[in-house]
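> When you get a sec, could you give me coordinates for this:
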Amino acid sequence: MFSFNDIHIIMNVRLYLLALVLLVFAGLLPQTIHAQPAGDGMRVGRDENGTINNAMYFKDGEPLYHWIQKKKSTRFNGDWPVEKTLGYLNTELGVSLDISMETSLCLERIGDYFLETHKDFKTTEKFYLATTHLLEKLENRPRSGYMYFFLGNLYQNWNKPKDAETWYRKSAEIYKELPASYSGSYALILKAIFTSYLQAGKKTEAVYYIEKYLELGIPDSNNPDERMGLLAYLGDGYWDTGRKQEALDAYMETLPLIEAKLGITAKEYQEVVYTLASRLYKDDFKDEAIPLYSNLLDLNPVHLNDNMYLDVYGSLLEYYLEKFNFRMLTHVAGKMAPFISKFKNTNKEFYVGQAELFSTLFQYDGKYDLAEQYMLECIQLKRELYSETDPRVGSSLIDLGIIYMQMYNPDQALSVAEEGMNILRKGTGIPEQATLNYLVIQGMSQVYNHDYKAAETTYKEILQKSPRGGLAEFDYAVTLGTLATIYWYLKDYSLAENTYSEAIKIAEKTGITSLREFANMMGNLSMVYARAGNLTEALKWNASAIAKYREIQNELHPDFLSQKINRCMYLEETGAIAESVSGAVECNETIVSMVDQNLLYWSENEMESYLNIHITRFFDYLHSNYLRNCVSNPQLAGKAYNNQLFLKGLLLKSSGKFQQAVAGANDTILSALTEQQRNIHAELEKLYTLPADQRETDPEKLEQEFSGLQKQIKQRISRLAEKGSLNSNLLMNEEIPFTRVRNVLAPGEAAIEFMSFKYFHNCVETDTVYYCALVLNKESEWPEMIFLTTGNQLEELLGKHPDEIYNPENSGLYEKIWKPIEKSLKDIETVFYSPSGLLNRIAFAAIPNENGQVLSQQYKLTCLGSTRNLSDSYSSVQGQSGMIYGGIDYNTDTITLKKLARPYSIDKQAPTIKNEISRSLRGAAWDYLPGSRSEVREISRIMSEGNMLPKTLLEQEATEESLKAMNGNSASVIHIASHGFSFPATDLYDFRRSQMAGSGHQAYTNAENPLMRSGLLFAGANHAWAKGRSPSGAEDGILTAYELANLDLSATSLMVLSACETGLGDIKGSEGVFGLQRSIFMAGIKSAIVSLWEVPDFETMELMTLFYENLMKVRNPETAFQLSQQEMRTRYYDQPSLWAGFVFIR
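This next block holds a predicted model:
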């Protein structure tokens, strides 16, 4: 029931009636009573105006009620006519009562006497009725109404409710019809009546009189304190009589008054809101109750006990689940999470159930990071409550696999799902839902791997095993929709259309249409129509999908963005260019926001998958659109340029920012997490150097643990930022507009962002990769977007020896990638460029033009990871120290290696685990490089003469340990003259790898991780590479890019890798080259010189000697490199392979 506790308005009825007698009747009830002199007969009291206000008949000095009681003169009927009643009393008592106002007052007082003195309701009734009849005879309506009220009160106290209501109603009707001068009296009568009822707990009886009282609108009823009480009681009365809508209106008017008086944090307010919400919810006024419950939840109602709080929570969940409103469900879950968390230690089983629920809700809302977090907690607690092999753990692991699949991490999804199934297979049986979820993971993994026929088979099996009816029917429709998507990928568009249509019909019949999956079915069907050229139907279904997404308020999900981008395609195809372009720009902004948000929580592997599966494709369409329309909309080239600044090296930038945040946090929890991460990385280094058949631990498990720690670190940093303990700007990916690059350019300078993307044509994503240039100079209002060539044409050009590619008579590269932009470089002398895709393999300095000159003769060329780096200051090498490696003895024996390893403190090295497990048949060997010995001795001399302090490590002393010992305290310049290696992905043919087949080099040549397929060799490397076993107690002499990336070499301004192919690696979209080049920047080094092909020993020594001579003169490595390359070009002009193989990158 609705209770107000301390804010009741009811006063004591007896006191109130006394006040009424004294105040109510102007002209009838005086301010002062003047008594008549003593004597027998009628004594009359008058006010100061002479108006009668009291009377009593006296006989023999005693009041008449004395004689009535003494003689028992009450044997008359209250219903008698007044003349008969007076006749009886006059005869019985020997008095002379007449029909007058005085007699009415006398009879009333006699009735009061018997009521107050003897509680004699029956006798009081007779005299009150006689008084009433007399007043009616006198036609004194005000006094009659007054007596009607007292009769009603008498019957109420006598427990005669019907009689009471009759007289109360007659009293109210009398005063309602009196002139306006009696309105105050009418209000007080009404108030007295409902107060009397309320005091007796009869709220329903009070309703009529409260209504009439409030209708008067007099000042008292507008008093907030009184009004809120009256409205509350009115609401209760309505509710109890079934007038629930009127009750609701009264309650809703009451709440703001209570809030204004007490405040929303008051205990009374929160209890009132809770009581009202519970009443409404239980009586099927759920739509009205939910806002009240939601307000309570937003208030964090500390005054509610746990049961109340859980009732609020449960009601909200039930309501929104019925509506399939997962956005609000996740909102409720998020608000309740702090409260629910207290049960984690006190009631683990309850918390496990809530954690599972939270995980499911956040999945539906696309908040996969939170879904994963709660599912991991659930699994951990189940292991504690039950056992590691309990079937409940197995089912939850499969559920976790579903989450990883939604996070675009199919490998991890399959791994944890298989772990879960292994647990279930050992039990008494596999739950049906677990089987279905496992099949879904398998099927989606097959889709990710483009094995669509296998996926078709899997999804048909899922449909066959899926239950039907109820909620399961919608799941069936969703599965059918996925099968339709598989038909789309199989290019069976007719079957895809029919299957989507069937899925939509099934979903509609269930009534469950407020979920993202339903919107996707409609949006995907639109794609089928677009493919068939039916753009009218395509736009219709696309509009339905977009409207549904907006309805369910899930507009930041990638699937919604897909539908918006599809709409841009359809509009462009219909010729609605302006609307298409506007939509594309809007989508562009949304994509950037989505990526920024996920960077804060997802691991690097998850982000990489997310970028590859969704974000890259989104940008592919946008850039296709921009290319087609940039002439008439030049601002689109600016958008494209901004995208390149945002995307290139995105994960590398993000990783660097988080490392900075960790370093500056001074937080013990972060320190512990990063230490765990370093240890796992070190163990992975060990495992990855072993052939797969010799690994005792599955590296995939460690990779998952590593990713989990990454996310914990990010979550911890985010929490510290929220608390103000850390600058939140450190976490955000700074979005640099092209205007900032333009502003740092000087006259005569230009910046070129090369870009590559899969081209979209006529609503269809093609397999053709387009290469474009975005050219910007000081005077540009907008960059120019210029088409260059395609990926197939580039691959054809690059599949030759460097001397043929860069032959002065071969202008193929020039025609494809430079001539189209040359007209935009008028009066330009300096070009800062950032390559993309296959352009990372091109030595731009050596590209010959149609006149036989090379580009480095026309321009001063500077290669950048991104032209955004121009906004960072860069000039000279900072510091005076140098570490130089060369003349390395790759055959150093193990005893010497262990001896040389001792001086390097393990504390100074990055965590690593020595590999002591044998490797099979390492038959290949690395030859000594005599030129590298001469090279480093000459460099050491040049540095010394240039006032730098070089340390040169030759032959046996050039150990891997010595490099790792610089972790956290590295030299200003690190120069390594050695062998380098870079093997392509295993699905690409490589001659060297084919020659090494079966010799045990698979740990490097066939590694999945591209950072393991690139590296440098140090002392003793042949022992591990060729002899099949690395030395116990020492590093193996093979520094992989994976290991280099884990070092802190941030004090180093320049690393020179004077070795073969150190600039190569796997090219991964906007992240660039995954190999030594990437690892250099991951280690924090500012700039690097790396090679694009196999470089000869002697000519490399020449170039490096020239470079350091120039560096000591100009102190700027970029300028020194350009001068040195110019000189080498002069010496070997017709042999580009001898002078153009190295590039300087910053």
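
> from here on, contacts and neighbour counts on C-alpha atoms
Fine.

> The stretch 51-200 of the chain: helices as residue ranges?
Applying DSSP state H, counting those that start in this stretch to the stretch 51-200 of the chain gives helices spanning 64-71, 82-93, 101-118, 121-138, 141-157, 161-177, 183-199.

> Quick check: residue 726 is in a strand.
No - assessed with DSSP: H, G, I helix; E, B strand; the rest coil, residue 726 is coil; it does not lie in a strand.

> For it, which non-adjacent residue is spatially closest?
Computed as C-alpha to C-alpha, 6 or more residues apart in numbering, the closest residue to residue 726 that is not its neighbour in sequence is residue 720, at 5.5 Å.

> Just the element for the one you found, please.
helix 699-722 (DSSP states H and E).

> For the helix or strand following that helix, name the packing helices and strands.
Moving toward the C-terminus from helix 699-722, the next helix or strand (DSSP H and E) is helix 738-744. In terms of contacts (3 or more C-alpha pairs under 8 Å, 6 or more residues apart in numbering; DSSP states H and E), helix 738-744 is packed against helix 635-647.

> Counting by contacts, list what the helix it packs on packs against.
Here helix 635-647 touches helix 616-629, helix 738-744, strand 749-761, strand 764-777, going by 3+ C-alpha pairs under 8 Å, 6+ apart.

> structure for this one too, so we can compare:
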Amino acid sequence: MMIQTTFLVVFLPLSIIPVQGGQMPLCQRAFVVLYACYLMTHSWAIAQENEQSEKALLETQSALQQVEDALQRTESTVKEAETQSASVLSELPDTVATEETTIDPVELARDWKKIFDQAMQEFEFGELENSLDKVLEARELADQYFGPRDERTLRAYLIQALLYGELGELEIANELYQETLVIAMEQQGTNSNIVLQILDQYGRFFAELGEYEMADVVHEKAYLISSEALGAKDPRTIMRLQTLANNDADLQRYELAEQRLQDAQATLVTAVGAEALPTINVLEDLAQLYQRQGKLRPALEPLEQSYALRTKVQGPEETQTLETKERLAELYRQLGRPDEAEPMFLEVIAASEQLLGIADPLVIDAKSHLAQLYENTNNFVASLRYYQEVYEIDQQILGDAHPNTAGDLNNLAGIFRRLGQLPQSEATYRQALQAMSAALGEGAPQTISIMNNLALVLESQGLYDEAEPLYQKALALSQVEQGKEHPTSLALNNNIAMLYEAQGDFSRAERTYQRVIELNKQVFGLTHPNTVASINNLAYLYLIDQKPEQAETNFLKAYEIWKELYGEKHQDTLKALNNSGRVQTQLGELEQAEETLVRALELRTELFGGQAHEDVLRSMNDLAMLYFEQGREYEALELFRETLELQDKVLGELHPYTFETLNNLANLQHEMGELDDAYETRQLGYQRRNKFLNRILWVAGDNTRQSYINLYRPELDAYIRLLIELDDERTARDIFDISLRRKGLLLKITSETQQVVQMADSPELQVITEELTAARKELAALTLSGPTPETRNNFPQLINDLENRVNGLQLRLGEASAVFRQAIQQVSVKDVLDAVGEEHALVDFFTYRDENDEWSLCVVILNNGELYFYNYEELEPFKDMIMELRDYMMDVTVIEDDIKPIAQELYEPLWDPITEFLEDKDSIFLIPDSVLNVLPFDALVDFEDQYLIETLNLRLISSARDLVIDPLEPAEGDVLIIAGPDYDSDEISNSPEARLVASSKRSATVNSGIRMGNGLRGLNFSPLPGAEKEGRVIEEVAGDKERSTTFVTRAAAEEKELRSYNAEKVPEILHIATHGFFLKEQERLTKRIMGMQRGSQNPIPPPADNPLLRAGLAFAGLNPNAPLLGEIDTDNDGVLTAMEVLSLNLTGTRLVILSACETGLGEIHEGEGVYGLRRSFQEAGVDSVINSFWEVSDDGTQLLMTKFYDKYLDGFPPREAMRVARLEMVDDFRWSSPFYWGAFAMVGRHE
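A predicted model of the protein is given here:
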């Protein structure tokens, strides 16, 4: 049974840069707007003025003492100051005398107020420089006419300090706050209103800088003065207590903060009433305090009360009511109540856009949180739309360099990741990281968060060598800047544990998870969301590590904590409960499992208001699976069918849950002996999976494509086993259809995407390629997200419209590119039967896994319009025999008489059983699979002691598609020969670019181009003495036939020569004599595949190692370049990988000869044929490819090549020229051993 579970990675999303310090009182909207704007940009302004900021921060270190000194200095003069602080207007004369005229004080006060109001208006609109000019004008006026002790003068100084802080002039701002405070205390008195205002703002100034200890002293002094001057129960004093409490929260003194807020609320209820705005404000702060601690349920009651009171007192459309409504909607989202949150977010957005405009912070907050909600509920299309809207607003208003814009990029990258668009996600994260680092610095919390997220997406692509050092760097920065016990540090430790898990290092992952859990318990307590998330992750680790008892214990623990934290009817709580039931099923605790799963289903149905939710459908499938395990087959059958019908409607036909139910239903039908029903179900799943793969692989990363194919192979194998068991006309037909659609699929899709990338360089095609890519991505996004409430009614039509659009755009590109037209051409079984005709037969080998998970071999034969099937069963004996035969053939010292018996021993079980289906056909198209790709079939020996090459014309092809697709127009270029490169040439490695890379000692991290693994960096080749001579012989033969030839060798045989040549004129023949290689895949792939289902309902499988990036040919300069691979120009680094071959322009090249050691081996992927260079060359537009299976003597190679070229250049088709050349060697006793002629194989399409 496949297990899916909740995956609670501690991912660090960003929306608006969080406001540090306490929550501002919400009693004066204009000031709140200004202050919100100030806070949003303040930390950025600090970073923009690094040098000045450092000086200012040093200055603030003595600020506390200066405040205390100022307070003490004024104690002795308080009485004098109070005596002198009579009313300003009463002290002013009726007129003010100047040198020129007499000024009316009332008019003067009015003029001052007008200037000051203008300054504040400019401030509100964000025109800070203009605002500062007006404040300075108001201050000078007040200084001259009202005097330095006048409150208006001091108020101007206060706003001036605020503005300098906003502009990043922190040193000036700090000095102004201190000077203004001293003057105010001396002139107005310690207990005066203006002193309290200055202390309030000065405390906020420290809080903005993150200096909460300093802010605490200043706010504490303000509170004490206010208590003495105004009384402890005065609303203004209580508001200062509220500010103190919020600062306590910043200092993580949560118990003290809670007590102070509760005291403030109780006092305000008595003093001004429960419905007064100050009381409501404190209630809301209390709710936010609980949220900061992860106490979401305790936060709900005060926030709901606050919203109800604001609605009643201020009205539903008032700004502060909308802000509270948005906070409540966000709390509902966090509590897993999306149905309540979504309409509230939409209402807030609609009302606030009309009231405040689309760029208001409230609108941006609401859209960001709504995007998160849609992301949580897998409505990725809607999520992407809202994140994009927020990004575009911030980009327009704040610019690309602002940290909020960088945060928006982070959020967009997260959605691309969820959609499986990993390369785009990575590029966007890198862009966000660069912008945030420039804005706030590398050690800023926001920068560290993006660094973490980038590491996650690198991990998702299997780039572990890049992900781990980035995690470790982020962790080190977080521990230094924020502390080892900070939530970000703990989250990074959690994600590092996940990295170890993804690599299959389960013991290391377990230790790290356990350490994170203990730290979370110490810092936050057992019931904090972060703690339970790590417990859940540990439970899943135990599950995939085959430790179900420990998994059950931890899932149940997570369930109990979530139940306490969120209540029983919460989405996360019920996921843990459901997962516990599934593990109990695995353990055979069937009665307990039934109780658990029934309870989970009932509660989920109640929570989501019916069955139309993916979590409910998850439970229905799991309960049906339990009935299956209990032997209650008919109950299981009914429930599976009901679940499937609902899933098709609610989730869509291509949702992972829908596929899982289809597979479970087919298994049940098979168990019940209903084979025809099981066939219908399996066939439906196969057809749907083809559709899924065609949509998803096109936009997936290069490594991830192989993982998708690996991931869904078990369901394909189950279908094949069923077809074999049916043993009727459906067996051969459907297995051949599987071969036709799945063999070579990975390379076919990769080739298509490469061709689209190349065509994008053409101005005429750029728009079409961009539209095609966008439509493909949208189609993949809709496939992964499935129907949403907005699209459910027209979802099939949306998909159909997009598919029609994709097909139309592809046809337009096909008109411009014959290679692309080949790639997208549709081929059916009937098309292949017609192409084979009556003159030929076709033999298609296919491998699958049996019920014991062992590889087996079968074959489909097409002959005279009929399809036949033969099942060999076990593959392993053939592997042993093939390897033994190859070992004999590769040894030049083994005589032919010793080879033939071994070849005949293999012929008997492999070829003889199918001769009855071939009848008398001697022209046979042959499609090998798995290890058969490295078998020289022509060297098998029949019962007449003859090699098959002597009796049969075996025509090797990579896919049956090749017989149907239209041939390309043959190229008319030269013969290009690249032979005997100088692998030790240092021309490339000594280039300025390469020296710069070497001196920088960078890690393996690369931002673009091909990622090179450690294996490639260890490559080192010895010279091939005979390769240059081989090239000279071919040049001479071609010259004798009057063919134009280009010959490149030694240091000149660089990779770029191949690229520059084909860019000018496509060669007719390309002959490469050099070393070839194929590196082994990384370890632990199996364990990584096991972990693919981690929590997401739309899983992105763990990356497989892409063979296209580990197969290649060596060119000049490789040996010194190897340590720099991936960091120097990949177009000329000495390695031509199979992936790079796809980008070559070889359209119409008739023949490529790879006369090199090992080039034919490739990686033997089940169902993917030889995943090496020869298929890549074919996909790049080459008709026929000749390659070698092992290294042949120089004389033997030169002789065979001379014979072949002599015939080919005389007009023989390449396949016939090669066959005749090899037969001539068979007839010559000196060269008759398969060692000489058996190493070369030719794969062709049309000739």
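
> does the residue nearest to residue 726 of structure 1 really touch residue 731, like I thought?
No - between residue 720 of structure 1 and residue 731 there is no contact under C-alpha atoms under 8 Å: 11.0 Å.

> Between the two, which is the more surrounded one?
residue 731 (23 against 16; other C-alpha atoms under 10 Å).

> before we move on, the earlier item: between the helices of the stretch 51-200 of structure 1, which one is nearest to residue 1030 of structure 1?
Comparison of those against residue 1030 of structure 1 by C-alpha to C-alpha identifies helix 183-199 as nearest, at 93.7 Å.

> That closest one vs helix 161-177, what angle?
Using axes from the mean of the first three to the mean of the last three C-alpha atoms, to 10 degrees, the inter-axis angle of helix 183-199 of structure 1 relative to helix 161-177 is 160 degrees.

> Can you check which part of structure 2 helix 183-199 of structure 1 sits on?
Helix 183-199 of structure 1 corresponds to no residue of structure 2 when matched by TM-score structural alignment.

> and residue 981 of structure 2, how many neighbours does it have?
For residue 981 of structure 2, the count of nearby residues is 30 (other C-alpha under 10 Å).

> Equivalent analysis for residue 881 of structure 1, please.
Per other C-alpha under 10 Å, the neighbour tally for residue 881 of structure 1 reads 19.

> Can you find the partner of it in structure 2?
Residue 881 of structure 1 maps onto residue 974 in structure 2 when the alignment is built from TM-score structural alignment.

> Could I get the contacting residues of its match?
When contacts are counted by C-alpha atoms under 8 Å, 6 or more residues apart in numbering, residue 974 of structure 2 is found next to 1043-1046, 1066-1069.

> Repeat that for residue 222 of structure 2.
196, 199-200, 240.

> Swap in 7 Å and give it another go.
For residue 222 of structure 2, the contact set (C-alpha atoms under 7 Å, 6 or more residues apart in numbering) comprises 196, 199-200.

> For my notes, please list those residues in CSV and give distance to residue 826 of structure 2 and secondary structure for each entry.
Converted to CSV, those look like this (distance: C-alpha to C-alpha, whole Å; DSSP: H, G, I helix; E, B strand; the rest coil):
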residue, distance to residue 826 of structure 2, secondary structure
196, 79, helix
199, 76, helix
200, 73, helix
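
> After superposing, tell me the mean distance of the helix or strand containing residue 381 of structure 1 to structure 2.
Here residue 381 of structure 1, judged by DSSP H and E, is contained in helix 368-385. Following superposition, helix 368-385 of structure 1 is found to deviate from structure 2 by 8.1 Å on average (mean C-alpha distance after the TM-score superposition for structure 1).

> Residues touching that helix, excluding its own?
With C-alpha under 7 Å, 6+ apart, helix 368-385 of structure 1 has contacts from 352, 355-356, 358-360, 362-363, 393, 396, 400, 403, 407, 601-602.

> State the pair within those residues that is farthest apart.
Farthest-apart pair in the contacts of helix 368-385 of structure 1 is 393 and 601; separation 25.0 Å (C-alpha to C-alpha).

> So which elements touch the helix holding residue 720 of structure 1?
Contacts defined by 3 or more C-alpha pairs under 7 Å, 6 or more residues apart in numbering; DSSP states H and E place helix 699-722 of structure 1 against helix 668-688.

> Now do the SS call for whatever residue of structure 1 lines up with residue 667 of structure 2.
Mapped onto structure 1 by TM-score structural alignment, residue 667 of structure 2 lines up with residue 569. Under three-state DSSP, residue 569 of structure 1 falls in the helix class.

> For stretch 698-716 of structure 2, list every residue counted as buried.
Within stretch 698-716 of structure 2, the residues that count as buried by 16 or more other C-alpha atoms under 10 Å are 698-711, 713, 715-716.

> Same check on stretch 655-672 of structure 2?
Buried residues in stretch 655-672 of structure 2, defined by neighbour count with 16+ other C-alpha under 10 Å: 655-670.

> Check which helix or strand residue 629 of structure 2 maps to.
Taking DSSP H and E as the criterion, residue 629 of structure 2 maps to helix 614-630.

> Next, the angle from the helix or strand following that helix to helix 614-630.
Once helix 614-630 of structure 2 ends, the next helix or strand along the chain (criterion: DSSP H and E) is helix 633-650. Relative orientation of helix 633-650 of structure 2 and helix 614-630, computed by the same axes, to 10 degrees: 160 degrees.

> ok, residue 1135 of structure 2 - contacts?
The contact partners of residue 1135 of structure 2, by C-alpha under 7 Å, 6+ apart, come to 1112-1115, 1118.

> what about the residue nearest the centre of structure 1, distance to residue 450 of structure 1?
When C-alpha atoms, centre = their mean is applied to structure 1, the residue found nearest the centroid is residue 367 (5.3 Å). Separation of residue 367 of structure 1 from residue 450 of structure 1 (C-alpha to C-alpha, to the nearest Å): 26 Å.
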